[in-house]
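Undergrad: How does the following fold in three dimensions:
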Amino acid sequence: MRDHVITLIQSRRARIGVIGLGYAGLPLALRFAEEGFSVSGFDIDRVKVTAINAGRSPVHGIADSRVAASGMVAYATMEAAAACDALIICVPTPIGPHKEPDLTAVRETVAALAPYLRAGQALALESTTYPGTTTDYLLPALSAAGLTPGQDAFLLYSPEREDPGNPDGTVGRMPKLIAGETEACLAVGMALYGPVAGGLVPVSSLAAAELTKLYENVFRAVNIGLVNELKRLCHALDLDVHEIIDAAATKPFGFMPFRPGPGLGGHCIPVDPYYLAWKAKEVGARTDFIELAGRVNDAMPDYVIARLRDALDQRGRTLTGARILLLGLAYKPEVPDTRESPAVEIFRLLSERGAELSYHDPFVPSFPATRRLHGNAPDLESQALTPDILAAQDAVLVVTPHKAVDYAMVVRHARLVIDTRGVFRRPIPATLQGDTKGDFGSGPAWAYEHVIQA
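TA: All right, here's what the predicted structure looks like:
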């Protein structure tokens, strides 16, 4: 059976099914289509399915032309999965209200696939999750269908490594982890992913691949926690954290620079430390350092608001009734995604304190009130950024540093700027006239008296 499936894949006669057509699943499905495979996509979002079948991309950064040229067909139900020779699950794995793993999407996807599992299929999970998930959730479904991994079915884990907004951070250019339940499973997985990945990195077990993916993201979260703590210390010492980082980065070995900010955002980095901590508790281990970094990062929105409150106090204003404009709601520059964005938490906290809020984000045109705003707050739309709007604010908070923002205009017309990203650390030369895509100049001092580092 293994050799038959590998032959199907190598001859491009295997039909690929990708479940979850978001930032990870859609690029993967398109890569398979571009390599000559027949691809079926599955998603519970009927609007997304309709768009894909009409040749339109529902994912920012993926051109409509790629979707239209792919020939893939999308479905909102699973019946067509029975015809697929490989089924790849790319669904969200968020955290619950108590920061516990929420595998609802994985569980429901596996249950929906169960009637259509058959001999000769490869079943893969790409979602980031704790060690043991693939064997706990996918293996029982194969067993219930009378299938045995390595004999008549092939169980895989190969986590996504997409970096939204980065043209080099996509599956075709990225080395890809791959693990199988058995050696035969791994052989099928190597054949399956080889044509679409920027290299393969086989590891010894499903759990090893799951933990590797968590470690990649926890590494970043912990180091951001360290530099966020350093930023707070630098404030107490009246030092510039960015000067410290830049100076340390001149060491050619043993140091990797990370930048502070208003907290963690996105679908993985703020979430994955809690997946790892949860699994550690389950097996009686401790992750004190990881959990401490999580608390530091979670506290950053409160720190930003404290800096804003103090700056307003010095100007005879309070948060209640203050007119505050947030620059950026997305969790990172150049993307429209607000999942776990610290800007959303800052918005919520300021709203609770009675501030009059608005925002500008060229990638997030509207902000539904349901996104963690309290009370009966209305939906909001991104404000145009003009001198008059800036001058009317009591404070402008730089939260997400999109390149399209005219920071020269911001610094000229805003009365108070709270800079959480170091955008205004160096002076903006007058010759730039609002073009802030380059370096702002040189000099270690914070550049403007009405700009507060936070």
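
Undergrad: all contacts plus neighbour counts: C-alpha atoms, from now on.
TA: Noted.

Undergrad: buried set for stretch 150-165?
TA: 150, 152-162, 164 (16 or more other Cα atoms under 10 Å).

Undergrad: And for stretch 35-44?
TA: 36-43.

Undergrad: compare with the first, here's sequence two:
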Amino acid sequence: MSIGIVGLGYVGLPLAMEFAEVGIDVIGVDIDAGKVAGLRRGHSHIEDVPDARLQGVLERCSFSTRFVDLHDAEAILICVPTPLNANREPELGPLLGSARALGGVIRSGQIIVLESTTFPGTTRDYLVPLLEESGLRAGVDFALAFSPERVDPGRTDYTIATTPKIVGGLTPRCTELAAEVYGRVCSTVVPVGSPETAEMAKLLENIFRSVNIALVNELAMLADRMNVDIWEVIDAASTKPFGFMRFEPGPGMGGHCLPVDPFYLTWRAREFDFATEFIELAGKVNKQMPYFCVEKIEQALNDVSKSVRGSRVVVLGVSYKPGVGDIRESPALKIIELLQARGAEVVYHDPYVAELPSMGLVNSDLDAAMVAADLAVIVTAHPGVDHEQIVRSAPIAVDLRGVTRGLQEPTVRQLGRAR
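TA: I've put the predicted structure just below:
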């Protein structure tokens, strides 16, 4: 048998590896010819897929830019990006383009599964008409389902194989067939009654995190003003063995899911004359965090009689989370933008990100970055970086992640603490 995968990014390529490693042939399709050429040579563009892992299954993988190569696959999994446009509305272009292309090549008996995060109704209302341009009927001639990706880049304790896989088909038989496909690589498959249930379950997962992060971020801003240590508050509340889940404040949300996915549901809700005020408020709070963090930096410099303009500010960590080089929606980018707009000389150190071309910056050696630094700010706390030593050596430091809260250094300012 063979599995076709459309979109070979952070979701599609790791999924391809899982199937290939259990002995299933994989046909990977992506419109990026450069990406495809690199994969054919055994070069991975995804951090979670080392070259050695790709090369170990290369004989079972073929990579192409042609959708027609998917015609003979038993199942086709769609893993294309679903970003937001400039107006914070769903950008379904890559998804709809893939569906149109598949409508010209699919055959009877295939199983089509959408993994891309989207709003409830996408599979039924958008994919069905486009795929049925093939002359085949969804749920009759081919199976159609939605199964949300649950990839967390850089994570090793929960993987594609060990994270339960939700599957919702257009019909019960569609669900059954799609579940059989994922059962070959996933230890647990969770069938649900419809694609809409699966689509909304994915959004609930990410909205839950977004709302709770917004809550603790708002409390951190309040605690800062009230001169209450938010970290001690969180530690104390976390001792409750029931009814509380720990979330920690930070400079904002980043990555391919949390800053984007909630807005898919808010957009869809408007079609039903429903305002998702709670969700939108959480997004507003989280988007304001970089501005608050820059204010903390300004206050810290002001405490030593310096202005932001002309000060050398060292940003430690620019990816959106520790241990990865993914800068999508990273709050560090907004913080750097705001600092540069205020006249600061910004340098950064991030062992996972070589350059930020749009900002005219390249990664600096840590020692070189700290030379003549006026302030160091910890935005993303990467493993292997001695943050405590950095704040001890910096004239003044701002810790936005709470990784140095055990120190009693008078030069350290922390998010959620007035000092």
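
Undergrad: Next, the TM-score between them, please.
TA: Put the two chains on top of each other and the TM-score (TM-score structural alignment, normalised by the length of the second structure) is 0.96; 413 aligned residues with a Cα RMSD of 1.3 Å.

Undergrad: re the thing from before, could the buried residues of stretch 35-44 of the first structure go into TSV alongside distance to Ile88 of the first structure and secondary structure?
TA: Shown next, in TSV, are these (distance: Cα to Cα, whole Å; DSSP: H, G, I helix; E, B strand; the rest coil):
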residue	distance to Ile88 of the first structure	secondary structure
Gly36	17	coil
Phe37	14	coil
Ser38	14	strand
Val39	11	strand
Ser40	11	strand
Gly41	10	strand
Phe42	10	strand
Asp43	12	coil
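
Undergrad: related to what we said a few turns ago, identify the farthest-apart pair in the buried residues of stretch 150-165 of the first structure.
TA: The largest separation in those, counting by Cα to Cα, is between Asp152 and Pro164 at 36.1 Å.

Undergrad: residues contacting the residue mapped onto Ala161 of the second structure from the first structure?
TA: By TM-score structural alignment, Ala161 of the second structure lines up with Gly172 in the first structure. Contact analysis of Gly172 of the first structure by Cα atoms under 8 Å, 6 or more residues apart in numbering lists 31, 196-198.

Undergrad: Over in the second structure, see which of those residues survive.
TA: When the contacts of Gly172 of the first structure are mapped onto the second structure and scored by both residues aligned by TM-score structural alignment, their matches' Cα atoms under 8 Å, the shared contacts come out as 31, 196-198.

Undergrad: Just give me the closest of these to Val67 of the first structure.
TA: When those are compared for distance to Val67 of the first structure (Cα to Cα), Arg31 comes out closest, at 10.4 Å.

Undergrad: For Ser38 of the first structure, see how far away the closest one is.
TA: Going from Arg31 of the first structure to Ser38 of the first structure by Cα to Cα, to the nearest Å gives 11 Å.

Undergrad: before we move on, what about His60 of the first structure?
TA: 23 Å.

Undergrad: cool, and Glu291 of the first structure?
TA: If you go by Cα to Cα, the gap between Glu291 of the first structure and Ser38 of the first structure works out to 44 Å.

Undergrad: check which helix or strand covers Ile418 of the first structure.
TA: For Ile418 of the first structure, the host element (DSSP states H and E) is strand 417-419.

Undergrad: Give the other helices and strands that that strand contacts.
TA: If you count contacts as 3 or more Cα pairs under 8 Å, 6 or more residues apart in numbering; DSSP states H and E, strand 417-419 of the first structure packs onto strand 395-398, strand 451-453.

Undergrad: Can you check which part of the second structure it sits on?
TA: Under TM-score structural alignment, the match for strand 417-419 of the first structure is residues 397-399.

Undergrad: so how far is the first residue of stretch 84-100 of the second structure from its last?
TA: In stretch 84-100 of the second structure, first residue to last residue: 20 Å (Cα to Cα).

Undergrad: One more: stretch 382-394 of the second structure?
TA: End to end - Cα to Cα - stretch 382-394 of the second structure spans 18 Å.

Undergrad: try stretch 262-273 of the first structure
TA: Start and end residues of stretch 262-273 of the first structure are separated by 18 Å (Cα to Cα).

Undergrad: quick revisit: present the helices and strands packed on strand 417-419 of the first structure as JSON lines; the columns should include distance to Glu345 of the first structure and mean neighbour count.
TA: Formatted as JSON lines, these follow (distance: least, Cα to Cα, whole Å; neighbours: other Cα atoms under 10 Å):
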{"stretch": "strand 395-398", "distance to Glu345 of the first structure": "13", "mean neighbour count": "26"}
{"stretch": "strand 451-453", "distance to Glu345 of the first structure": "19", "mean neighbour count": "21"}
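
Undergrad: Compile the ones you listed into CSV and extend it with columns for distance to Ala105 of the first structure.
TA: CSV is the format used below for these (distance: least, Cα to Cα, whole Å):
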stretch, distance to Ala105 of the first structure
strand 395-398, 34
strand 451-453, 40
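
Undergrad: mind listing the strands for the stretch 51-200 of the first structure?
TA: With DSSP state E, counting those that start in this stretch as the criterion, the stretch 51-200 of the first structure has strands at 73-75, 86-89, 121-125, 153-157, 176-180, 200-202.

Undergrad: Could you look over those and pick the most buried one?
TA: Comparing the strands of the stretch 51-200 of the first structure by mean neighbour count (mean count of other Cα atoms under 10 Å), strand 153-157 ranks first with a mean of 29.

Undergrad: Now find how far off-centre it is within its chain.
TA: 26 Å (Cα atoms, centre = their mean, to the nearest Å).

Undergrad: average distance between it and the second structure?
TA: Once the two models are superposed, strand 153-157 of the first structure sits on average 0.5 Å from its counterpart in the second structure (mean Cα distance after the TM-score superposition for the first structure).

Undergrad: matching residues in the second structure for that strand?
TA: By TM-score structural alignment, strand 153-157 of the first structure lines up with residues 142-146 in the second structure.

Undergrad: how about Lys287 of the second structure, what's its match in the first structure?
TA: Aligned partner of Lys287 of the second structure by TM-score structural alignment: Asp298.

Undergrad: do the same with Ala201 of the second structure
TA: Under the alignment (TM-score structural alignment), Ala201 of the second structure pairs with Thr212 in the first structure.
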